[in-house]
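# can't give you the sequence, but here's the structure:
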């Protein structure tokens, strides 16, 4: 479950936000728009709901464009050359217990290989090449999660989705690289949130809160709300509006995902119209397979 912030209240407010949030521009850095935080307070402030109309964009699976594959460093860098963003990425285990990035359990859709990821060794996977969303083979290889954690430090925040990797292995890798300030963890239950909080009291989490049951599960976990953003579904709807209000009252930003819905529309123009509709419903974070298109719509408002 891959961030940019847009403040639509004038140039002065925008400049103040950029100074306070940790975003650094291309002109300042030469190549990439960066999300860089000096301490946990800055990180939490960036993700905290403040009621100021700001929207953060997350690249789902890192994001994709023609010639770039999902879940790879090259794809992440391509997005950061165009906008500041954070990214949801997908850890999976190989046959020899190496953690790699791959959304699907199988290799067929996104690589030149076939079969299950877990049936192949890391060495075997290195012989493959990744495909872009149209099926075109790229020069990109499957990266390890460790490589991406090292690469992302000082550049962006990576949000690790929950796939088939044991939580203990994820925790060990975060601890090894002292990555609490630039790694976020997707959690589906309060128990998962508590597991990570007990080991990393300052780490940010992307928690499922799509209904009252999930909200209450998080509430009783004992994990502070300041450690969370909340995924509330594909859109802000009458059904989840009350939950959104309760989360906002606790300072929690609410995230929607247009990856399974509007991102699937055939034309850029159709997608833009739907993105605008979602923006008008005032989500705090929009997750998209095509973050650069969402960014363009936000910039135009």
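Cool, got the structure. Remember, predicted model here, so these are calculated numbers, not experimental data.

# can we go C-alpha only for contacts and neighbour counts from here?
Noted.

# What residues does the closest residue to residue 96 other than its chain neighbours make contact with?
Once flanking residues are discounted, residue 96 sits nearest to residue 121: 5.4 Å by Cα to Cα, 6 or more residues apart in numbering. Under the criterion of Cα atoms under 8 Å, 6 or more residues apart in numbering, the neighbours of residue 121 are 94-96, 98.

# of those, buried ones?
94, 98 (16 or more other Cα atoms under 10 Å).

# now the contacts of residue 121 as CSV including secondary structure and distance to residue 136?
Formatted as CSV, these follow (DSSP: H, G, I helix; E, B strand; the rest coil; distance: Cα to Cα, whole Å):
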residue, secondary structure, distance to residue 136
94, coil, 24
95, coil, 26
96, coil, 28
98, coil, 26
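
# For the protein, just list every one of the strands.
5-6, 23-24, 34-35, 55-60, 86-89, 91-93, 99-101, 158-160, 183-187, 204-208, 228-233, 254-257, 285-288 (DSSP state E).

# How much space separates the residue nearest to residue 96 from residue 115?
Here residue 121 is placed at a distance of 12 Å from residue 115 (Cα to Cα, to the nearest Å).

# Could you tell me how many residues sit around the residue nearest to residue 134 when sequence neighbours are not counted?
Once flanking residues are discounted, residue 134 sits nearest to residue 66: 7.3 Å by Cα to Cα, 6+ apart. For residue 66, the count of nearby residues is 13 (other Cα atoms under 10 Å).

# can you check residue 118 too?
Neighbours around residue 118, by other Cα under 10 Å: 18.

# The structure to be compared is supplied as follows:
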């Protein structure tokens, strides 16, 4: 008798729209093309605050820059992820924030001193130093995993701009954006990829003017404005919002360093009260249940 409902469910499943991932999993961010990517970061005054996982987010047993950690975060909540590409000795792009693997793996030494195959002998460790079964992922693996699930924000470390642009051109992902620290970097990628999306460091009106002068389309920009919203920079936030740009802050260097979860959450609530559009954090799961309306 149990087989009949199963067969019926499978039959119905044949006719469900495969692309409607948001209906199947409410924590996924389905991005089908560059238009969807640009639209996701479009500012709206009544939109709830968006949460980004810094270094992919992390929990006990789930290390930074780790696909399994990304998946775990999405099981709790919607998030996009800032990740850190680096080059191995043999030119493979992997995820690793630090120049060395000492802090985040069971090994020691520089990423650039190892081939990708050699790096696979080590395991990732979580923030508390606990060894996990997880391995250092390649950027290619992350992109493949992320399709239809989330957006990847590439905070590129030692990968030259041309190598990264070549890689992205070859892989052609529609759900990837670049962190850029100045207008020159943005202009380089834009000339290579006219529909590129950017997380631009833009902390004052002088920097705002440089992006504008360089002709970076505001519809393709999210602005990182610093670790907190500052009253003295309100003119910057107004200018960004007038152009449809969301303002992102990062609590990674501030409240994420609180000694307890309660201390961290108290700090998050303070920043939520200043009405940023995006908050980047090491611990997205701690924002569950917080009022993110503005």
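Structure's in. What do you need? Treat the numbers as computed from the prediction; the structure is a model and nothing was measured.

# Overlay the chains and give the TM-score.
After superposition, the two chains reach a TM-score of 0.89 (TM-score structural alignment, normalised by the length of the second structure), with 275 aligned residues with a Cα RMSD of 1.7 Å.

# coming back round to it: including distance to residue 294 of the first structure, could the strands of the first structure go into JSON lines?
As requested, those are exported to JSON lines (distance: least, Cα to Cα, whole Å):
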{"stretch": "strand 5-6", "distance to residue 294 of the first structure": "11"}
{"stretch": "strand 23-24", "distance to residue 294 of the first structure": "18"}
{"stretch": "strand 34-35", "distance to residue 294 of the first structure": "18"}
{"stretch": "strand 55-60", "distance to residue 294 of the first structure": "7"}
{"stretch": "strand 86-89", "distance to residue 294 of the first structure": "13"}
{"stretch": "strand 91-93", "distance to residue 294 of the first structure": "25"}
{"stretch": "strand 99-101", "distance to residue 294 of the first structure": "24"}
{"stretch": "strand 158-160", "distance to residue 294 of the first structure": "19"}
{"stretch": "strand 183-187", "distance to residue 294 of the first structure": "22"}
{"stretch": "strand 204-208", "distance to residue 294 of the first structure": "20"}
{"stretch": "strand 228-233", "distance to residue 294 of the first structure": "17"}
{"stretch": "strand 254-257", "distance to residue 294 of the first structure": "11"}
{"stretch": "strand 285-288", "distance to residue 294 of the first structure": "7"}
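
# Between those, which one is closest to residue 130 of the first structure.
strand 99-101 (11.1 Å; Cα to Cα).

# now the closest one: which residue numbers in the second structure?
Using TM-score structural alignment, strand 99-101 of the first structure corresponds to residues 93-95 of the second structure.

# Quick check: nearest residue in space to the aligned residue in the first structure for residue 214 of the second structure, chain neighbours excluded?
Under the alignment (TM-score structural alignment), residue 214 of the second structure pairs with residue 221 in the first structure. Ranked by Cα to Cα, 6+ apart and with sequence neighbours excluded, the top spatial neighbour of residue 221 of the first structure is residue 190, at 5.0 Å.

# Aligned against the second structure, show me the partner of that neighbour.
So residue 190 of the first structure corresponds to residue 183, using TM-score structural alignment.

# ok, now which ones touch its match?
Contacts of residue 183 of the second structure by Cα under 8 Å, 6+ apart are 207, 210-211, 214, 216.

# ok, now with 10 Å
200-202, 207-216 (Cα atoms under 10 Å, 6 or more residues apart in numbering).

# next one: residue 53 of the second structure
So residue 53 of the second structure contacts 64-65, 69-70, 73, 78-83, 152-153, 250, 252, 279-285 (Cα under 10 Å, 6+ apart).

# just the helices in the second structure please.
Assigned by DSSP state H, the helices in the second structure fall at 3-13, 21-24, 34-40, 67-76, 116-119, 139-146, 161-171, 183-192, 205-213, 234-242, 261-272.

# tell me the most buried of these?
Among the helices of the second structure, helix 67-76 has the highest mean neighbour count (mean count of other Cα atoms under 10 Å), at a mean of 20.

# Relative to residue 85 of the first structure, how far out is the closest residue to residue 37 of the first structure other than its chain neighbours?
In space, residue 37 of the first structure comes closest to residue 22 once its chain neighbours are excluded; the distance is 5.2 Å by Cα to Cα, 6+ apart. To residue 85 of the first structure, residue 22 of the first structure is 12 Å away according to Cα to Cα.
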